[in-house]
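**Student:** Sequence first, predicted coordinates after that:
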Amino acid sequence: MEVTVDDVLGLPVFKQAKVQTPCLSRQVEWISVIETPVENFVRNNEFVLSTGVGCAGDILALEEYVMDVIKADASALAFATGRYIYKIPDRIIQLAEEHSLALIEIPWEVRFGDIVQEVLHLISRERQTEQQKAEEIRQELINCVLNGKGLQEITTILYTNTNIPTAISDHNKQIRANQHFDRYFIDVLNGREEEQSVLVTTDVASDHPLVHYIETYRIGEHDCHQLTILSNYKKQGYLLFKPEEGQKLSWVVLNILEHALTACALYFVKENAIEMTEIRLKDNFLLELAKKDVQMDKALLSKAQLLGYDLEKPFICLVGHIRFVQPVDDHIGSPTHSVQSSSMHSRNYYIQKEVTHAGDVLERLTMTTFEEGEVIVYLEADQPNFEETTNQFLDLIERRLHELLAGITINWGISCHKGGYRTFHQSYEEAVTALKIGRQQHEEGERTFFSDTRMNRLLMALSHEKEIGNIVHDTLKQLIDYDQKRQTELIHTFMIYNKYNSNVSQTARALNLHRQSLLHRLRNIEHLTGLSLLDADDLFLLELSVRLWLLKKVET
C-alpha cells in the first residue's frame, strides 16, 4: 500500500493541523522543506513544508510560489502559520483546490524537524511492508514455475496483485496466457487488424529501473505496454499489460512486473530445457533403431510409444546427405552472395519442420534425426506404391526448403525393406547403400532407390574379389595416374562416351567439347589402357573396370 496525504495527516504531529482543501488521496513519496524560489527542488508526489518567508504580505509572490509547487506535481503543501503568514488567503485556497493540491495550515509551534522525522518513518515503514509483500509475490511467482505450473498461473498472480490486464506471448507472438487483456489490442500489435500501433515514448513517472525497458504502443487513444522476456540474451517472448486510463504504475507495481518478467524467463528456460531433453531422447532412440539391430520387444515398443512413435506400422527409410552449393557468377568467377548462410542448428530445424509438414500433408507418420551432415527419416509406408509416396513426400520438402535455404541440396538414398514391419536397421543399411551408389553416379540432389541398384550391388560384390581387383588396377593404373597428374577428366570422358553408345557428336555436345578435342581424348584413353574403343570386348572390360573402381571409391 502507498502512503497518502490522509495517512500523513493521521500522524500525532499533525493533530492541530487545519486542512484547507480536501485533496487527500494523493500519494506521498517524500517530504521536504522548501522556501521560495521553488525552481526544480520539488519533485513528483512530494509533501512540501514552508514558512512562507519571502512572501509575507505579498499575495502575488505567495500565489507564484504555490503555482510553482503545483507545477512540480507535489501532493501537498503545508504552511506554518503565525509569523510570516497568519492565514492562507482564500484565492490561494481556491488555486490549490482547482489543481488538486492538498493545502494545510500548521501551528507555528510545531517543529518541522519533528514532522519530517515522523513522515519519513511512516514512508520507511510502508516501504518495508511493500518490499515484504513484493518479496512474497516474487517467491509465489518462482514457486509457480518450479512447481510445474504455467504462464496462465503467472498472469493470474499478476492480475490479482496489480489489477492490471496482462497477457504473455512467445517469441513468435503466439499468445500463451491471457488475463483480461483485450484480444483486439493483441491482434493490432501482431498486425492482424487494420488499425496501426505506434511506438511512443514511455510515459511512466518513476525512477524504477524497469521503466527503461518498457515499450509503449499507442492504439487509437489507448496505450499498451510491452516488456521483452529475455534469457541468456535470447528473446523468449513478451509480457503485455494495459493499466486502466489514469492508473499509475507505482514502484510496487513495477517491482511485481519485474518479478513476473523473471518468472516468465524461468518458465521459458525450463520449457526449452524439457524440449531439448525430449529432442535428445528421440535422436538417441532413432539412431539406435537405425544403426543397431535391436530386438523389437515390448519394452522397446513401450519406450517408442512414450516418445510418440508407433513402430507397429511399416516404414520407408530415407537417408539424405546435406550440402550447401554456392552458385558461381559466370561473369566474375566467384561465389554469389545470394546464398543464405545457416548454422547446422537452424538448418536442421528447417529440415525437421518441412519433414513434419510434408508428413502432415500426406497424412503419414514421420520420425526424423540428424547425424554428421545426414538426415535420417522414417516415413510411414504405403505399400506397394511406396515409391510414389516417397517422391510426393520429397517434392513437398525440397520445394519449400529451396525457398528457405538458398543453395541447399540433398542426395537421398531410399529403401522400403521387403519385410515391411519392424525392419528399421535393415532398411537403414539399404538406404545408406543406395545413397552411396547414387552420389557416385548422379548429380547433386538426386534420389536413389535401393530397388534400382541391383547392378551396382552385383558389381560391388565382384569388387571384393582379389583377382578382379588386380585386373581393374592393371587396366586403369596409367589412366588414373594421368588424370591425377594432368588434372584431366579422361575417365569421366569415357563414362559419357559409353553413356551415349560411342556416339562422338552427342558426347562432344554433352561435354561441351570440340569434336577434335574429344577424339584426342579418346586416343589418349586407348594409348594409356592399351585397349581399343572399337573392340566390344575391350570396351566391356574398360567399362566394367571403371565402374568397379568408382564403386570402390564410394566404399572407402
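**Tutor:** That came in fine, so what should we check first?
**Student:** okay, CA-based contacts and neighbour counts for the rest of this
**Tutor:** Will do.
**Student:** can you pull out the strands in the stretch 151-300 of the chain?
**Tutor:** Applying DSSP state E, counting those that start in this stretch to the stretch 151-300 of the chain gives strands spanning 166-170, 175-179, 198-200, 215-219, 222-231, 234-241.
**Student:** Between those strands, which one is closest to Glu374.
**Tutor:** strand 234-241 (27.9 Å; Cα to Cα).
**Student:** Figure out how far the closest one is from the centre of its chain.
**Tutor:** In this view, strand 234-241 has its centroid 11 Å away from the chain centroid, taken as Cα atoms, centre = their mean, to the nearest Å.
**Student:** tell me the angle that strand makes with strand 215-219.
**Tutor:** 50 degrees (axes from the mean of the first three to the mean of the last three Cα atoms, to 10 degrees).
**Student:** Output the contacting helices and strands for strand 234-241.
**Tutor:** Helices and strands touching strand 234-241, by 3 or more Cα pairs under 8 Å, 6 or more residues apart in numbering; DSSP states H and E, are strand 166-170, strand 222-231, helix 251-291.
**Student:** between that strand and strand 166-170, how big is the angle?
**Tutor:** 160 degrees.
**Student:** check contacts around Ser169.
**Tutor:** Contact analysis of Ser169 by Cα atoms under 8 Å, 6 or more residues apart in numbering lists Ile175, Arg176, Ala177, Gly237, Tyr238, Leu239, Leu240.
**Student:** try this one next to it:
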Amino acid sequence: MQKIITISTFLKQIKPLNVELISGENGINKKMEYINIQEFALKSNRIKKHGVLMTTFASLPDSQKIIEHLQWLLSKEIHAVGIHSVFIKKIPDEVISFSNANNLPIFLIPEEVSYQQIMQVYFELLVEDTNKKRLELEQINIKMLKSVALDKGAQYIVSIMGKYLKLPLIHLDKHLNIQSLWTEGLINRNEVQHIIEQLTSKQADFYRSEETFSYNAPSEKLNISSLRVLPLMDNMNFYGCLILVFKKDFSVLDDSVINHGKTALLLDSIKSNTMEKYFINNDIKTIEAILRTPSKRDADFNKPYLYSKDLKQIYLIEFYNPTNFIKLLNSFTKKLLNGIMLH
C-alpha cells in the first residue's frame, strides 16, 4: 500500500516552528500532495487539488472577502490554508467559524518564520516518504520475481500486484482462457467474462500489443472506465496477457510494480511452457519405447514374462483400423495357449 502525507503529519513536523492550528481540526486527516504560496486572490485554473496554500491575505480587505476566497479554494479541493501573521495578527472569528463548518484546516505562521522554512519541512517529509515507498516497492518487485524460482505460480504474482494497485486484474493464458484473477469483490465472475467479451468484440487481436481500451460497464455501480492490456510474449512465443481494470491514472511507482509483475508472469509462463514441452517429449519417448521391439533382444511371445519387470506404465492405445491388431492378438493368444498345453 502506498503511504500518503496527511495534513496532520505535516502539522506535527512544523510544530517546532511554533506554527499553530487555529481551526478546521476535523479536516487534518486529508492527504497533502503539494504546498505552494498564493499572495494574490487570483482564481486560477492552474491551482491543483489536494494541496496546501500559504498566504498573508494582504490583498483581501475584510473577513467576508477572505471567506469568499476560502469558499473558492474549497471548490478547487484545497485541503488546508496557512496564514502568515506578518499582516493578520489574529484570525477573524467569522473565518474560524467558516473553517470549522467546512473542515478546512487553517494554521497561523509566526511572523519570524519564513515560507521557505515551512516548505523545507514539507520537502524533507516528502523525501522521507519517497524513500519508504522506494524500499517497499523494491521488496514487492523482488518478491514477485523470486516467486518464479520458488514455483509459487501466476496466481501468487497477480495477487501481489492486485493488493498493491487495489484494482481488479485478469490474467489470460495463451488460449485466452482465464489463468488467474484478483478481484477482491470489486467485480464478479460474470463481469470478468463481460470484460473479455467486450475486448474481443472491439478488436479480435486485442492481446497482441499493449493498449488501453475504454470500457462500458454493465452496471453503474462499477467504478471502471478503462482496460489496459499487457501482452505476455517474447521474440518467439505468445504466452497470454494481463488485463488491468481501472479508473485512475498510474503513478511512476504503480508502473514499476506493473512492469515487474508483467516480467514475473512472463518468466513463469516460459518456465511452465518449457516444463510442459519436456513432459510431452518424455511421454512420446515412453510410447515409442513401448511400441518398438527392444534392439538388444528378440521378441519371444512364448516368454512374455521376461519383460514384465520393465513395466512402469500401461497405455491404452486405440487403433483406427483394429484388424491387424486383432490378428496379432489372436496369434499371441494361440502361442500362449500352445505353450501352456505343452507344459
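**Tutor:** Arrived safely. Here the structure is a predicted model, which means the values were calculated and not measured.
**Student:** TM-score for the pair, please.
**Tutor:** Overlay of the two chains. TM-score (TM-score structural alignment, normalised by the length of the second structure): 0.68; 300 aligned residues with a Cα RMSD of 4.4 Å.
**Student:** nearest residue to the residue nearest the centre of the first structure other than its sequence neighbours?
**Tutor:** Centroid-nearest residue in the first structure, with Cα atoms, centre = their mean: His171, separated by 5.7 Å. Using Cα to Cα, 6 or more residues apart in numbering and skipping the chain neighbours, the partner closest in space to His171 of the first structure is Gly237 (4.1 Å).
**Student:** Repeat that for Ser197 of the first structure.
**Tutor:** Ile219 (4.9 Å).
**Student:** State the number of residues packed around the alignment partner in the first structure of Ile47 of the second structure.
**Tutor:** In the first structure, the residue paired with Ile47 of the second structure is Val42, using TM-score structural alignment. Neighbourhood size, Val42 of the first structure [other Cα atoms under 10 Å]: 22.
**Student:** Secondary structure of Val42 of the first structure: a strand, I assume?
**Tutor:** No. Under the criterion used here (DSSP: H, G, I helix; E, B strand; the rest coil), Val42 of the first structure is coil, not part of a strand.
**Student:** rewinding a little: so which of the helices and strands packed on strand 234-241 of the first structure is nearest Phe185 of the first structure?
**Tutor:** strand 222-231 (7.8 Å).
**Student:** what's the closest one packed up against?
**Tutor:** Using 3+ Cα pairs under 8 Å, 6+ apart, strand 222-231 of the first structure is in contact with strand 215-219, strand 234-241, helix 251-291.
**Student:** about what we covered before: just the buried members of the contacts of Ser169 of the first structure?
**Tutor:** Ile175, Ala177, Gly237, Tyr238, Leu239, Leu240 (16 or more other Cα atoms under 10 Å).
**Student:** What residues of the helix or strand encompassing Gln71 of the second structure count as buried?
**Tutor:** If you go by DSSP states H and E, Gln71 of the second structure is part of helix 63-75. Residues Ser63, Ile66, Ile67, His69, Leu70, Gln71, Leu73, Leu74 are the ones in helix 63-75 of the second structure that count as buried (16+ other Cα under 10 Å).
**Student:** In three-state terms, how would Lys418 of the first structure be classified?
**Tutor:** coil.
**Student:** if I look at it, how far off is Ser427 of the first structure?
**Tutor:** From Lys418 of the first structure across to Ser427 of the first structure, the span is 9 Å (Cα to Cα, to the nearest Å).
**Student:** In terms of neighbours, single out the busier of those two.
**Tutor:** Comparing Lys418 of the first structure with Ser427 by other Cα under 10 Å, the one with more neighbours is Ser427, at 26 against 10.
**Student:** quick one: the more buried one and Gly413 touch, right?
**Tutor:** No. Here Ser427 of the first structure does not reach Gly413: they are 10.3 Å apart, not a contact under Cα atoms under 8 Å.
**Student:** What's the match for Lys149 of the first structure in the second structure?
**Tutor:** So, by TM-score structural alignment, Lys149 of the first structure is matched to Lys152.
**Student:** and that match, which of the three is it?
**Tutor:** Three-state call for Lys152 of the second structure (three-state DSSP): coil.
**Student:** tell me the contacts of the closest residue to the match of Ile47 of the second structure other than its chain neighbours?
**Tutor:** Leaving out its chain neighbours, the residue that sits closest to Val42 of the first structure by Cα to Cα, 6+ apart is Ala72, at 5.9 Å. Residues in contact with Ala72 of the first structure (Cα under 8 Å, 6+ apart) are Asn40, Val42, Arg43, Asn44.
**Student:** what about the nearest residue to His402 of the first structure once chain neighbours are set aside, distance to Glu543 of the first structure?
**Tutor:** Leaving aside its sequence neighbours, His402 of the first structure sits nearest to Ile408 (Cα to Cα, 6+ apart; 6.5 Å). Here the distance between Ile408 of the first structure and Glu543 of the first structure works out to 33 Å (Cα to Cα).
**Student:** between the two, which one's more packed in?
**Tutor:** Ile408 (21 against 16).
**Student:** Spit out the contact partners of that one.
**Tutor:** Ile322, Arg323, Phe324, Val325, Leu401, His402.
**Student:** from what I can see the first one touches Glu374, true?
**Tutor:** Yes. Applying Cα under 8 Å, one finds Ile322 of the first structure in contact with Glu374, separated by 5.8 Å.
**Student:** Could you give the number of residues near Asp249 of the second structure?
**Tutor:** 7.
**Student:** I meant Thr333 of the second structure, not that one.
**Tutor:** Quick note: Thr333 of the second structure (other Cα under 10 Å) scores 14 neighbours.
**Student:** quick one, what contacts it?
**Tutor:** Contacts for Thr333 of the second structure (Cα under 8 Å, 6+ apart) come out as none.
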